[in-house]
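1. Provided below are the primary sequence and the corresponding predicted coordinates.
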Amino acid sequence: MNTLKRTLLICLLSLPLLSLLGCSSPPKSDYDLDYNFSPLKTFSQVEPAQTTDPLSAARIQQSIAAALITQGFIQQDEAADFLVTYGFRVDDKPKDSGFSIGLGAGSWGSSSGASIGTSVDVPVGSDTAKIQTIQIDVLDPQTQKLIWRGSDKFTFDDGGEEKAQETNATVSKILALFPPQKKP
């Protein structure tokens, strides 16, 4: 197989992998550029207003404490260096249509060729998934002013153990951005 055909084949076979990598996005964060984050050592959690999903709220709160403690912060109820609160929402997301296009190229002996094919999946069960977005806010305890915010989301079909693990992983990814590393 000559170099051009080999390059074409590699490019075509790489398309599905590149599309999968493009589907996930990193967590986002923003912060007060003038705030000095270096002396922060202790935190206290502030529960948000009432929620209609106490299971998710408890999971998020536990995940926040675990992630911050793993990072070396100490949880204390009074006189903490910073306050942490959170919010979350669940939205419906249409599942993928199941339509795909396949491209291929190959050779056999002295012959070579290319092909294009399509397939359509027939959805079984629900045609929507759920997306849970989690937002974590860090506040200055003296002024109650927002000093850092991070958010991310994940997709799930059912609750239970899988959703609990996704919640934990998502909170950890968000808080990996805290405190912000200011560029010199």
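-> Sure thing, it's come through.

2. only C-alpha atoms for contact and neighbour calcs from this point on.
-> OK.

3. show me the helices in the chain, by range?
-> Remark: helices assigned in the chain by DSSP state H are 3-23, 54-70, 161-175.

4. now those helices in TSV, with mean neighbour count?
-> Formatted as TSV, the helices of the chain follow (neighbours: other C-alpha atoms under 10 Å):
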stretch	mean neighbour count
helix 3-23	12
helix 54-70	17
helix 161-175	18
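
5. would you reformat these as a markdown table and include distance to residue 46?
-> Listed next are those as a markdown table, based on distance: least, C-alpha to C-alpha, whole Å:
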| stretch | distance to residue 46 |
| --- | --- |
| helix 3-23 | 33 |
| helix 54-70 | 9 |
| helix 161-175 | 16 |
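
6. and the comparison structure, right after this:
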Amino acid sequence: MKTLKLLPILLVFIMSSCSSVHVNADYDSKADFSQYKTYAFHKTGIDKVQISEFDKKRILRAIDNELMKKGMTKSENPDLLVNIITKERERLDVNQFNAGFGYGWGWGWSPFFWGGNQTYINSTPEGTLYIDLIDAKKKELIWEGEGVGTLTQDRARKEKQINEFVAKILAQYPPTKDKK
């Protein structure tokens, strides 16, 4: 019987540890993405982001790495300005588990409830990272990627997690034209 009571806790742990980053992107369909070869970080926008300076550096290094993989170079006179926005919230997962037979007619009928309902509430910090790409000449947003996933405070895993967020978001850049 103790094994049945531990099963829901184990399932909640497994499901929360397997969660990954969910990504989405939107873009200006009129933009010619082939013209963008260089980038720089939008310092005034990035300075406003309210996260630790260490996490900010981790994110910017990850963006540098991913954009360089795409053949882009950092420049003092860039085609694109890169900005980031972050949000954090607590995600609550409520799970109920019925550990018993219940009552009713049939084999083993009893007017009493055997076992009981178990309710488990799990609170997980969830973060959203937006990466904005702005046409430097026109000063217009041309692409925005968003990644949502669970956050960790474990310093050893944080770098890996940030790299995963950024890689999955920027995997959608440059966009492919929608098929009609």
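-> Cool, the structure landed. Since the structure is predicted, the reported quantities are computational estimates derived from the model, not experimental observations.

7. residue 132 of the second structure pairs with which position in the first structure?
-> By TM-score structural alignment, residue 132 of the second structure lines up with residue 137 in the first structure.

8. then residue 36 of the second structure?
-> Aligning on TM-score structural alignment places residue 36 of the second structure opposite residue 40 in the first structure.

9. show the contacting residues for the match of residue 132 of the second structure.
-> Residues near residue 137 of the first structure by C-alpha atoms under 8 Å, 6 or more residues apart in numbering: 84, 85, 86, 146, 147, 148, 149, 150.

10. for the first one, what are its contacts?
-> For residue 84 of the first structure, the contacting residues are 43, 44, 45, 46, 136, 137, 138, 139, by C-alpha under 8 Å, 6+ apart.

11. what do we get in the second structure for it?
-> Matched by TM-score structural alignment, residue 84 of the first structure corresponds to residue 82 in the second structure.

12. what about that match, distance to residue 96 of the second structure?
-> 44 Å (C-alpha to C-alpha, to the nearest Å).

13. and residue 25 of the second structure, by the same measure?
-> With the distance defined as C-alpha to C-alpha, residue 25 of the second structure ends up 34 Å from residue 96 of the second structure.

14. with neighbour numbers in mind, choose between those two.
-> Relative neighbour count places residue 25 above the other of residue 25 of the second structure and residue 96, with 18 against 11, counting by other C-alpha atoms under 10 Å.

15. so what's the more buried one closest to, chain neighbours aside?
-> Take residue 25 of the second structure and drop its neighbours on the chain: the residue closest to it by C-alpha to C-alpha, 6 or more residues apart in numbering is residue 145, 4.2 Å away.

16. for the nearest residue to residue 20 of the second structure once chain neighbours are set aside, grab the count of nearby residues.
-> Spatial nearest neighbour of residue 20 of the second structure, chain neighbours left out: residue 149 (5.9 Å); criterion: C-alpha to C-alpha, 6+ apart. A count of nearby residues for residue 149 of the second structure, using other C-alpha under 10 Å, gives 19.

17. quick one: contacts for the equivalent of residue 149 of the second structure over in the first structure?
-> Aligning on TM-score structural alignment places residue 149 of the second structure opposite residue 154 in the first structure. By C-alpha under 8 Å, 6+ apart, the contact set of residue 154 of the first structure is 131, 132, 133, 166, 167, 170.

18. how about stretch 83-101 of the first structure: buried residues?
-> Buried positions in stretch 83-101 of the first structure, judged by neighbour count with 16 or more other C-alpha atoms under 10 Å: 83, 84, 85, 86, 87, 88.

19. surely the third one is in contact with residue 49?
-> No - in this structure, residue 85 of the first structure sits apart from residue 49 without contact. The criterion is C-alpha atoms under 8 Å, and the distance is 10.1 Å.

20. state the distance from the residue nearest to the spatial centre of the second structure to residue 40 of the second structure.
-> Among the residues of the second structure, the one closest to the centroid is residue 148, at 2.2 Å (C-alpha atoms, centre = their mean). Remark: distance between residue 148 of the second structure and residue 40 of the second structure (C-alpha to C-alpha) = 24 Å.

21. please apply the same query to residue 173 of the second structure.
-> In this view, residue 173 of the second structure and residue 40 of the second structure are 16 Å apart by C-alpha to C-alpha.

22. residue 57 of the first structure and residue 136 of the first structure: what is the separation?
-> For residue 57 of the first structure, the distance to residue 136 of the first structure - C-alpha to C-alpha - is 12 Å.
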